[in-house]
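>>> Quick one: sequence and predicted model below, then my questions.
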Amino acid sequence: MQEAGQPLKVGISIGDLSGIGCEIILKTFEDSRMLELCTPVIFAAAKTISRQKDALGIDLRFQGIGRVEQAVEGKINVVNVWKDSPEIPMGKASPESGAFAIKSLKAAVAALKSGAVDLLVTAPIDKKSVQSDAFKFPGHTDYLAQELEGESLMFMVTDTLKVGLLTDHVPVSQAPSMITPKLLEQKVVAMEKSLIQDFRIQRPRIAVLGINPHSGDEGVIGREDEDIMKPTLAKLAAAGHLVFGPYAADTFFASGNHEKFDAVLAGYHDQGLIPFKTLAFGKGVNFTAGLSQVRTSPDHGTAYDIAGKGIADPSSFREALFTGIRILRNRREFEALTSNPLKQQKLKRPPRKGSRKK
């Protein structure tokens, strides 16, 4: 855990070794000024990092350590999660590359849970290659929801655009049946809480997109918006939440309607991520909101088509790092201010020198 005055200790999972994860991590820390902002702790192996660094022609110094507690401020630290140096071909998914990605992720999450690192930034994984008897999750978000306390919300964010999902990595055919009044209430509350404590927005305004085309056209195109969305949103609004909708998704972003709100809650993956990535790709961050710890990730995948070519853009990973640090600082400040409001004021002012009690 970070002590007062020290840079935050950022745990970093390496992602798929066949993809661009290692490249964007190393390129981010080529800028030595990053070490003034944080102490990076990469969960992988020194031999693996050296091999990719040399192959990419990246000039970077780091130190290998056996335990996260040995991390040194002002240096790039690599925790040796495995000892061997696998020769994994670039640009191609494989069970082996997936297995190493999960070894890195599990070690990083364990360090996060124990307080050995302050927050987690994850490089991209391939959802197919990570599947095994030991890992049966469709992505980071679902695994973190199991490992950390709270109710997770997949939240894609930039400074000016924030889009959360009611359902995330599920088949589109199953999404409507999963959207219940309970789930909608849970996600709205999680989004509102995150906007307040993580982004310092005091009274957030949230727009909710309809499930069906044209929000169902009053039941002509499906009943979900009439039977689930509208009554639940009315209930939340009556309870004081600034939540609005359901809005027809096809014109919501094109008309600029999203600019009137602090965040947008979409019904399913592509309904939210297609407009988000169209407007913000390369600058966006995938933030797992609603949990007891902070985790962020770039807004792209493994990019096998350019892996190993040295042309990957680290901008989104760098933004994920900046955003994670900013969120954690905001959250800690919020917790300090709200944990005991009485501590924030003097209950009794001592009499001034020379004054007399009456």
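Done, it's in. Numbers count the residues shown, from 1 in each chain.
>>> C-alpha only now, for contacts and for neighbours.
Fine.
>>> quick one, strands of this protein?
With DSSP state E as the criterion, the chain has strands at 8-13, 38-44, 63-65, 77-80, 119-122, 150-157, 162-165, 206-209, 243-247, 263-266, 285-291, 295-298.
>>> second one coming, line it up with the first:
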Amino acid sequence: MSDKIKIGISIGDVNGIGPEIIIKTLAENRILDFFTPIVYGHTKITSFYRKTLGIQEFNFNVIADASQAHHKRANMINCWEEDVKIEPGQAGETGGKFAFQSLQRAMDDLLSGKIDALVTAPIDKHTIQNEEFRFPGHTEYIQSRVNASDSLMFMVGEDLRVGVVTGHVPVSEVASGITKESILSKLALMQQSLKTDFWIQKPRIAVLGLNPHAGDNGVIGKEELEIINPAIQAAKDAGIFAFGPYPADGFFANHTYKKFDAVLAMYHDQGLIPFKHIAFHNGVNFTAGLSVVRTSPDHGTGYDIAGKNLASETSFREAMFLAVKVVQRRRETADLTSNPLRIAKLSKDRD
């Protein structure tokens, strides 16, 4: 029995770039040295895209259950029996239906411990909606399946990590979602993830303001004075090294973010626009604060380039390696905390 980490991969929208970036990534044999991939989808889908990409030498090892995974092969679990009409670049019911079937089966295996982490290929948030998926995105669905009270959308790049207080909500509802309690909750999740998942023992977190110029002392909005400042102070009182609030525009332009281990933005676009500008193609979306590990690339379905052999697999590859690292770090942390003698030895060795 191999002790390699098993990474489950949901196929995403079958008419988007998900199948393409999965195939391009797993076709590189050296990647199998680091983990065992298990794709949840169907070989007919990947056969179609392999032909489109001109990748004929690569194929999947078909299994019925994750326990049967071959540790030196890319594995596939066929999640449906129907024939699927593949229409690259077309948003529709078909893409949403099979994206959900893949995600649901992968989540079942993640929750039962059959896989160690989940990497999700992009979905269409509109077409995936059904009776069992009434969520604005992966993050909220996975949080619900884990029965967690909160989670953190944490964008991770080589030089920048950004979390958001309000995630997939309309801009008109952002201000009402900014409360002292919600900011404190996200800061606590961010600090814990930085310590456990990234091994940063004393993380420094920058907090952005909500309003232009961080409110200019109440001239352009009161949220900084009445909500954000008190939340930062409460976080400091709780032992979290939080600083701010900083005006969002100049914070990224003058590279202030490089002085911190992570940044907490107030809403989605405030954090993700600069993140994608700085870390695009290498960035990863990590759902922090949960008992399970889930990552994804930092882009969407890419309908405009689907089936054209134009999609970059770089972000998807980074998402898989981040999932492996987080699982490894959590395991080692759990081992160390359960064995104080090991911690004492490591501390002595580092003196």
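In hand now; what should we look at? As the structure is a prediction and not an experimental result, all values here were calculated from the model.
>>> if we can go back for a sec, would TSV of the strands of the first structure with distance to P171 of the first structure be doable?
Shown next, in TSV, are the strands of the first structure (distance: least, C-alpha to C-alpha, whole Å):
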stretch	distance to P171 of the first structure
strand 8-13	27
strand 38-44	31
strand 63-65	41
strand 77-80	36
strand 119-122	24
strand 150-157	16
strand 162-165	14
strand 206-209	18
strand 243-247	22
strand 263-266	15
strand 285-291	20
strand 295-298	22
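>>> Could you dump these into CSV and include mean neighbour count?
Formatted as CSV, the strands of the first structure follow (neighbours: other C-alpha atoms under 10 Å):
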stretch, mean neighbour count
strand 8-13, 27
strand 38-44, 27
strand 63-65, 17
strand 77-80, 24
strand 119-122, 28
strand 150-157, 22
strand 162-165, 26
strand 206-209, 25
strand 243-247, 20
strand 263-266, 26
strand 285-291, 25
strand 295-298, 29
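>>> Figure out which of the ones you listed is closest to M229 of the first structure.
Go through those one by one with C-alpha to C-alpha and the one that ends up closest to M229 of the first structure is strand 243-247, at 6.6 Å.
>>> Just give me the mean distance for the closest one relative to the second structure.
Superposed on the second structure, strand 243-247 of the first structure shows a mean distance of 0.5 Å to its aligned residues (mean C-alpha distance after the TM-score superposition for the first structure).
>>> So which elements touch that strand?
Applying 3 or more C-alpha pairs under 8 Å, 6 or more residues apart in numbering; DSSP states H and E, one finds that strand 243-247 of the first structure makes contact with strand 206-209, helix 230-238.
>>> wait, doesn't K9 of the first structure sit right on L37?
No - if you go by C-alpha atoms under 8 Å, K9 of the first structure and L37 don't touch, sitting 9.4 Å apart.
>>> So what does V41 of the first structure match up with in the second structure?
Aligning on TM-score structural alignment places V41 of the first structure opposite I38 in the second structure.
>>> whoops, L17 of the first structure was the one
With TM-score structural alignment as the criterion, L17 of the first structure matches V14.
>>> Any idea how many residues pack against the closest residue to that match other than its chain neighbours?
Once its chain neighbours are removed from consideration, V14 of the second structure has its nearest residue in G95; the separation is 5.3 Å (C-alpha to C-alpha, 6 or more residues apart in numbering). Taking other C-alpha atoms under 10 Å as the criterion, the count of residues near G95 of the second structure is 24.
>>> How about the contacts made by G95 of the second structure?
The neighbours of G95 of the second structure, taking C-alpha atoms under 8 Å, 6 or more residues apart in numbering as the test, are 12-15, 124, 127-128.
>>> now it: how far from E158 of the second structure?
According to C-alpha to C-alpha, to the nearest Å, G95 of the second structure stands 32 Å off from E158 of the second structure.
>>> what about the helices in the stretch 201-350 of the second structure?
In the stretch 201-350 of the second structure, the helices defined using DSSP state H, counting those that start in this stretch lie at 223, 229-237, 248-253, 268-279, 314-338, 340-350.
>>> closest to F133 of the second structure out of those helices?
Nearest to F133 of the second structure, of the helices of the stretch 201-350 of the second structure and by C-alpha to C-alpha, is helix 268-279 at 21.0 Å.
>>> To what extent does the closest one diverge from the first structure after superposition?
Compared with the first structure after fitting, helix 268-279 of the second structure has a mean deviation of 0.4 Å; criterion: mean C-alpha distance after the TM-score superposition for the first structure.
>>> show me the contacts for N217 of the second structure.
224-225.
>>> no wait, P7 of the first structure
Listed by C-alpha under 8 Å, 6+ apart, the contact set of P7 of the first structure reads 36-39, 73.
>>> will you turn these into JSON lines that also has distance to L265 of the first structure?
Output for the contacts of P7 of the first structure, formatted as JSON lines (distance: C-alpha to C-alpha, whole Å):
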{"residue": "E36", "distance to L265 of the first structure": "36"}
{"residue": "L37", "distance to L265 of the first structure": "32"}
{"residue": "C38", "distance to L265 of the first structure": "32"}
{"residue": "T39", "distance to L265 of the first structure": "34"}
{"residue": "E73", "distance to L265 of the first structure": "39"}
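>>> Tell me which two of those residues sit farthest apart.
Spatially, the most separated pair among these is L37 and E73, at 10.3 Å (C-alpha to C-alpha).
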